[in-house]
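A.B. asks: I'd like to go over a predicted model; first the sequence, then the structure.
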Amino acid sequence: MSEQRDYRPTVFLPKTDFPMKAGLPEKEPGIAARWESEGIYKQVRAARARREKFVLHDGPPYANGDMHIGHALNHVLKDMVVRTQTLLGKDAPYVPGWDCHGLPIEWKVEEQYRKKKLNKDEVPAKEFRAECRAYAQHWVDTQREQLKRLGIGGDWDNPYLTMQFESEATIVSELLKFAESGQLYRGAKPVMWSPVEKTALAEAEVEYEDIVSTQVDVAFEIVESPFFAEWVGAYAVIWTTTPWTIPVNQALAYGPGITYRLLEVIDNKLAVRPEVSHLMGKRFLVAMDLEDSFLARLGLSRDTVTTPGVYTAPQGFEGVKARHPMHHLGGFYAEPRPFLPGDFVTTESGTGLVHMAPDHGEDDFDLCKAHGINPVFAVEGDGKYRADWAWLGGQGSVINPKFNAPDGPICSDLREAGALLSASTDYQHSYPHSWRSKAKVIFRCTPQWFVPMDKPILEHIDNPREQRWENEGGAQEPRETLRQLALEAIEQTRFVPAKGRNRIGSMVEGRPDWVLSRQRAWGVPITLFVDRKTGEYLVDKEVNARIVAAVRAQGVDAWDEESAQALLGNEYDLADYERVTDILDVWFDSGSTHAFVLESGRWPELKWPADLYLEGSDQHRGWFQSSLLESCGTRGRAPYEAVLTHGFTMAGDGRKMSKSLGNTVDPIKVMEQYGADIIRLWALSVDYTEDHRISDEILKGVADQYRKLRNTFRYLLGALDGFSEAERLDVAEMPELERYVLALLADLDATLRQAVADFDFNTYVRALIDFCNEDLSAFYFDIRKDSLYCDAPDSTKRRACRTVFDTLFHALVRYAAPVLVFTSEEVWGTRFPDAGSVHLLEWPGLPDSRHSREGGNPGATPELDPRLRGDDDEWSRLRTLREQVTEAIEPLRREKVVRSGLEASVTVPAYAVPAGFSDEALAELFISGPVSRGSALSVTRTDNHKCGRCWRLLPEVTEDGALCARCDEVVASMDAAV
């Protein structure tokens, strides 16, 4: 036999310069730099000008540290929304922003002072605010570069900052709208207060942690009882886990409908037990349902007491009074404490009697206020009792566990007074902490500025819905409160996931009045003048206009004592007015961003209301709610059409990330190791609606998925080498396999479109990956390698294959662009280096492969191919049969009977093959040797010889190494062309 020819040069193998190794950490920064130099964001805006708008309003992160993994997830989700809406052809601008005021930044600047042993209070306010401004700007610049590195597209040269003068002026203007419509009041109510940070806190600034507290039972001797004489001299027992509130006690509360009993200690054996001997002969009034737990805390058993009386409240409680344990101090403590009915009193724990300190609890405040008992403001801002307070004056801090301990000053004094019945440090419960300082907070009554939730709004709101504020005669008529407006707006808003509606709804339904004031330096001032005689704040539109103009020109520093008279004008004398020095709650700042970002005109491409707000689920009580309340109070509706929330990123083992545990994942380091596209693929693969996980192991799995997607693009690029329009084939002329793959692509397209509409990015990414891995790499690419490599360039099958590959390429690179922003740019640029950015493209248009056969009449609608209907499973049956054939061949491969499926002769059950498929078509589908039909599936080695070019074993090949008819014709044509 003559020496065989090497036919490898005649095979049309894929050719591409697109590397298999991604090298993302090295490559991505260059792509990002090119986008910036070419102004891609502005190009996209120009390309989508005058199109339907989709506006995602960016919730402002605090400018006080490096980007963390939560930031990364949040911004990738936002970027995915913006890019997919842009891909659909909409004008979807993205203006990033930062929250620059408030305690987070002020606290960090104070930390720097403390390290230098400097006192912040000794620094002029303007100088201190300038340092806060500089600190915030530093982190704005830092986070901006980190987010750009993550591939987030946006107007990075023109972000919004709450500390920009224009922003501060708009925040002041929004505050004054509340003032002018009568929606502000100054009141003394208990608010959550941080003694460490010396300011009021909003619910959104508080996190709850489990702690162990001192629990005490304290006896208040009853001194007046109009109906039950036996109560006089008995002790009403209260139980509390905040002993520090007892020095501010002013009343006792009982539960209407609760049954109480007097317990008299009678067992003389107690005399030999010094720890309880002092209880002998005493009578205690407690709820009957709580007697056993009460006696256990005192170290008493049931047989040591008798029950001289049973009483069901409110019977006999009217007019009852008890004296404070420290009554001997006189003054505040001398007045007996009344018993008041409280619906909030339960028998879940304690004694069924609750001591009331209106300075330090909402229920306490409301009940006492209803009975004419006012706060006394005994606890200062730093958590210490006033220096002039009769008991423990100048001492504290009240949140210090040692101060409240059984051997601390409070318990020691109560024990000495004979009022401390029990004290232990074993009560575990959840307690509010400042999420910045991590210190415990207290409820503290202090004068603050509030927006009422339940006061009817008297004046017109900007853009009132359906002019609902006018009656038939045209006169203004209050119809709704802020709470009602907010709840209505929640019902009209789309929530993703849907459970968000109930979450924010329940919060708004039960929330107290909105506390606007903070006692700090770095923030937007509450620009109000209060009449010193009447206590009313000044409402004058001209004065307000001067205030807004001054802040627009000078920022928050415009609100100072030196400028006050000029702001008031000639009509008013500053001596008659108090200039409010509190600043606004930072949530009012961020809640006003819709006004100075969406409405200001600085970004004309935006619109109000926003189509979407997107943040973490904690923002139901934060930005989502403050924006809702601010907008409803000034505009009568929510500033958004839809709200999307995501869960929190946990460590790989499901635990919360913590630096102390060493289980944090730094996105900046991940980008240095893997690249930004890997973070993006991870963020869009998880079910963001729930808490989700990240770890090195998880990222390795994501990187493996990325490699598979990259290899799909690499194969398409190689297979399309030299493709031209002259080679394109009409769908009607294509083999059924190509039309089937195009039908699968159309199904994918529909799935992705729906996923975009649902903001279901986990489904989006999963469908894209599964299509590339299962439908293309493991199926279509595998089958068509033979035709692609060995058919003549002008053959129908090869032209059809390359045409479909071109369609796949244009579709997949677009689908992947919002996810893999850098890789898709690299892919697109490899094939079309002069065609501009992939991110300028729109959603692909696809050929109709299902209606590809012409009808019988001219002009008739093409008939639907029955085998390519969406509800038909013939191709699914064929693919299942293909898997079964592959599994049947595998044992022969392991035993080295065959080296590949091409050497296998296959018999398949005739009933398993749909009509219209030849044996040759089945062999092509199975990538096997000859196929025949029988009653069962079987596989043997074929006796056919192997073609020296395509390696198929065919009857027409006379000997191994010779050519089959197809290859012989192709090679002859190539030889003739040389």
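C.D. replies: Okay, I see it. Here the structure is a predicted model, which is why all the values come from computation and not from measurement. Numbering: from 1, shown residues only.

A.B. asks: rest of the way, CA atoms for contacts and neighbours
C.D. replies: OK.

A.B. asks: all strands for the stretch 601-750 of the chain, in order.
C.D. replies: For the stretch 601-750 of the chain, applying DSSP state E, counting those that start in this stretch gives strands covering 612-616, 642-646, 649-651, 692-694.

A.B. asks: dropping in the other structure now:
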Amino acid sequence: MCADTPDTPTDTPDYKDTLNLPRTEFPMRAGLPKREPGWLARWEEIGVYDRLREKAEGRRPFTLHDGPPYANGNLHIGHALNKILKDMVVRSQQMMGRDARYIPGWDCHGLPIEWKIEEQYRAKGLDKDKVDVVDFRQECRKFADGWVGVQRDEFKRLGVTGKWEKPYLTMDFHAERVIAEEFQKFLMNGVLYQGSKPVMWSPIEKTALAEAEVEYHDKESFTIWVRFSVLGSDDPLLQGADVVIWTTTPWTIPSNKGVVYHPDISYGVYEITGAPEDNWVKTGDKLLLADKLAEGCLAKARVDGWERIGDAPSLDGLSVAHPFAGIEGGEGEWDQPRDFRAAPFVTDEDGTGFVHCAPSHGMDEFELYRDAGMLSEVITYNVEEDGAFRADLPLFGGKRILKPNGKEGDANTAVIDALAQAGKLFARGKIKHSYPHSWRSKAPLIFRNTPQWFAAIDRAVGDGQDQYGETIRDRALTSIDELVTWTPKSARNRLYSMIEQRPDWVLSRQRAWGVPLTCFVKKGAKPTDPDFLLRDETVNARILEAFEAEGADAWYKDGAKARFLGDAVNPDDYVQVFDILDVWFDSGSTHAFVLRDREDGSEDGLADLYLEGTDQHRGWFHSSMLQSCGTKGRAPYRGVLTHGFTLDEKGMKMSKSLGNTVSPADVTKQYGADILRLWVAQSDYTGDLRIGPEILKGVADGYRRLRNTMRFMLGSLSDFSEADRVEPAEMPELERWVLHRLAELDQTVREGYDAYDFQGVFRAVFDFATVELSAFYFDIRKDALYCDGDTARRRAARTVLDLLYQRLTTWLAPILVFTMEEVWLERNPGDDASVHLTDMPQTPQDWRNDDLAAKWAAIRRVRRVVTAALEVARRDKVIGASLEAAPVVHVRDAEALAALKSVTFEDLCITSAIYLTGDPSPAEAFRLPEVEGVGVVFERAEGEKCQRCWKILPDVGRHAHPGVCARCAAALA
């Protein structure tokens, strides 16, 4: 049917009202920002989530376990990406016939919340350390609860379904009880121990941090070259010589206990032959340096000349003097000779070929001296929890590595000045390098030796659950390869390598808001003593009973120690531990109090899927794996899906300072949540995702095209009833081809959703809806739908439209939750109706017909040539509309020609007539290079224009109704 308005003669009736034009109240303009909240309220009113649970009873469960966001601050676009992906997983699994459960949760303990309360205290002039710890914890609980409410509303606004009225919170009393219980399993099965080793330490937050709490940023550091005098050599070449070391942490020099070298590195003795008078390095100085690095080091020293006077003699049996040995005011602190030995971690890639060792502030050095059995001789406690040197440390007492605001303190400069005073400074400078920072305070970290509680990941777990290995590490690595499906598959490698190389898990934090390490240690006992830790099931049970009733605050109440120990032991003989658990242990334990303990959890205590960003390979995926392997003997999940980070349109990291952030709230206010969800579905989440104004505009344009497709279907089905339905066998080939495509797509959609390939699902459905339907099938069948009477052809087309409607709305409902609800309710009104209470309909596979599809692929190839030829005629203003044409189509292939003659090809090309021939194409015929053997010669249609359907036909005007063709006359009759 022509889209142009015809020139209707004045004596011809206006047939417009006789057409079957689409009728629908479904608006072209969505108005999502205003309308979506109404659907949210309606879903809550009719209880969609709970009704789905009733409907799904007896189905195979599917459990996506929610990685808990932190209850602190409004949502950012990364939160939205994560929760929308989770929602699409849950909804698609539910609509494909599973019992898909989703219990949202929040991480409520930890430093960020504690930090906020401390800020409030400081603003009021209060000292946190003078406030009762239970009162302080109650303030933290109240703060977290407030943000849980805010974030819950923000998540719901995105259309995310779940058990919102009963989420899980790590600060719920039962959760705190289970976290303590899971910790007690570590206590009882032998993997818990107390050790003193260097850990990542935040002087600003005064606590140890795990690797998952660390992020790396560029930092400008002091860098110094320092001289250690050689002791104990009879070789003239070494007498009076200095070993030179290089470090970017001058503050560690006061804690130096040795210098190490590598036995395979070539070292030389270098003598300075010329130097400025005011230089730190003087003429005649002898220096030991790695040959590969010597020239660069000497250049840093600004000497005028130097000579290599020989190979370094054997370094075995030597010692070195600390650069502060004998320094005025040193009070003998550094006068003892320092150790000098070989070490495997020394290289000649940078530095000097020698490494200064402060085992209290570096793991390589710590492990070297641990393995040598010398820890008691080399461990120092010079640095306090706030990053200040101990008050009684000579020369440097009270100097700070960092100021309370995280900026550079005075410790480094004090050490450098003292080295210069002692004549031991060789050179100095600054370097910009990647350096660990706290992801909360954003301040730099240090390595600091402190007593901490660890979970040994290479010690046999004494729990008898050894199917996948005896140690936590072995169980985790086996689980990764044998029990877990990874999406994308590359995620497996990342977690495997992290767990393969990781050290023991630091469980303790020196803070107040969290679940305490519920254990007691014997006074006077050493950590290596067998009775150092109290292991008593009765004591454990008392603790758990109290936590269930009162929460973890019970640990801090007056008389707690006596209450829990009871008469099991003499309370005076034991010390109560007040460190709190790493919050990653909290979230890593959620499988126990959510999947295992809740009625709506998981039947076997395992999740079908964990879904988080790539940073959670070192975070939640990691800690959950370690925790579960220590208590269950295996991974807590069967599948892991990882998504990338969100970037701006240029691929830059989002930052408030750059002004390139995109707020989910802003997007929903401007476009609606469905556009944000569509952005997620269109993106490849396995990499980083870009978002910004232009990208969202493009998403909205695509949405409008899809909405137009749905609107056309609704309008054409306005009065469709079961009486109009036609069986597939009675349909024309074109309709049966559409059914074939539906059968193909049904498989694509289901396999795609099962593989969490939302981009693939949406792209397949969108292309089908906008290209194969709107631009092909709908375009062809508009004429029959609008102009036919009650014909078999029109009934078949409307039957297909109904089948399309049933599938497109349910296929797209997990993605466009609001729009598909609107589409659904247009045809399925009712107080408790919802597309989200509906499953995807089963699509008969006998609709598939590959032979028919091949035939129609050939027909469409020829049609492309015809429509391209008509477009040229329209462009050249030869015609105004395709119905003015009656082209001659030359087709060389006999089989293709027979296929074209078996259908009404003029209807497919939307022309008034068409002539098919096997004759060779004349030279002037229109051709497309990619479709061989087809040529089109333009001819005008003969006859008059039907004033109802606008076809130009010879019989127009010869029927009872003036100005119409035979088909329209029959419809009017």
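C.D. replies: Done, it's in. This one's a predicted model, so the numbers in the text were calculated from it and none came from an experiment.

A.B. asks: can you check which of the strands of the stretch 601-750 of the first structure gets nearest to Gln143 of the first structure?
C.D. replies: strand 612-616 (17.1 Å; C-alpha to C-alpha).

A.B. asks: the closest one vs the second structure - mean distance after superposition?
C.D. replies: Compared with the second structure after fitting, strand 612-616 of the first structure deviates on average by 0.4 Å (mean C-alpha distance after the TM-score superposition for the first structure).

A.B. asks: residues in the second structure aligned with that strand?
C.D. replies: Counting by TM-score structural alignment, strand 612-616 of the first structure pairs with residues 609-613 of the second structure.

A.B. asks: and Cys100 of the first structure? What does it align with in the second structure?
C.D. replies: Using TM-score structural alignment, the partner of Cys100 of the first structure in the second structure is Cys108.

A.B. asks: residues in contact with the match of strand 612-616 of the first structure?
C.D. replies: For stretch 609-613 of the second structure, the external contacting residues (C-alpha atoms under 8 Å, 6 or more residues apart in numbering) are 63-67, 82, 86, 621, 637-645.

A.B. asks: picking up where we left off before, turn the strands of the stretch 601-750 of the first structure into CSV, columns for distance to Trp828 of the first structure and mean neighbour count.
C.D. replies: Shown next, in CSV, are those (distance: least, C-alpha to C-alpha, whole Å; neighbours: other C-alpha atoms under 10 Å):
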stretch, distance to Trp828 of the first structure, mean neighbour count
strand 612-616, 30, 23
strand 642-646, 31, 22
strand 649-651, 32, 21
strand 692-694, 30, 20
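
A.B. asks: reformat those as TSV; add distance to Ser506 of the first structure.
C.D. replies: TSV is the format used below for those (distance: least, C-alpha to C-alpha, whole Å):
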stretch	distance to Ser506 of the first structure
strand 612-616	17
strand 642-646	16
strand 649-651	25
strand 692-694	25
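
A.B. asks: for Lys455 of the first structure, find the nearest of these.
C.D. replies: Here strand 642-646 is closest among the strands of the stretch 601-750 of the first structure (C-alpha to C-alpha), at 26.7 Å.

A.B. asks: work out the gap between that closest one and the centre of the chain.
C.D. replies: Averaging C-alpha positions (C-alpha atoms, centre = their mean, to the nearest Å) puts strand 642-646 of the first structure 7 Å from its chain's average.

A.B. asks: just to check, Leu288 of the second structure is in contact with Leu237?
C.D. replies: No - between Leu288 of the second structure and Leu237 there is no contact under C-alpha atoms under 8 Å: 10.1 Å.

A.B. asks: those two: who's more crowded?
C.D. replies: Of the pair Leu288 of the second structure and Leu237, Leu288 is the one with more neighbours under other C-alpha atoms under 10 Å, namely 27 against 16.

A.B. asks: ok, back up a step: tell me, what's touching Leu288 and Leu237 of the second structure both at once?
C.D. replies: Val269, Ala312.

A.B. asks: thank you kindly, that will do.
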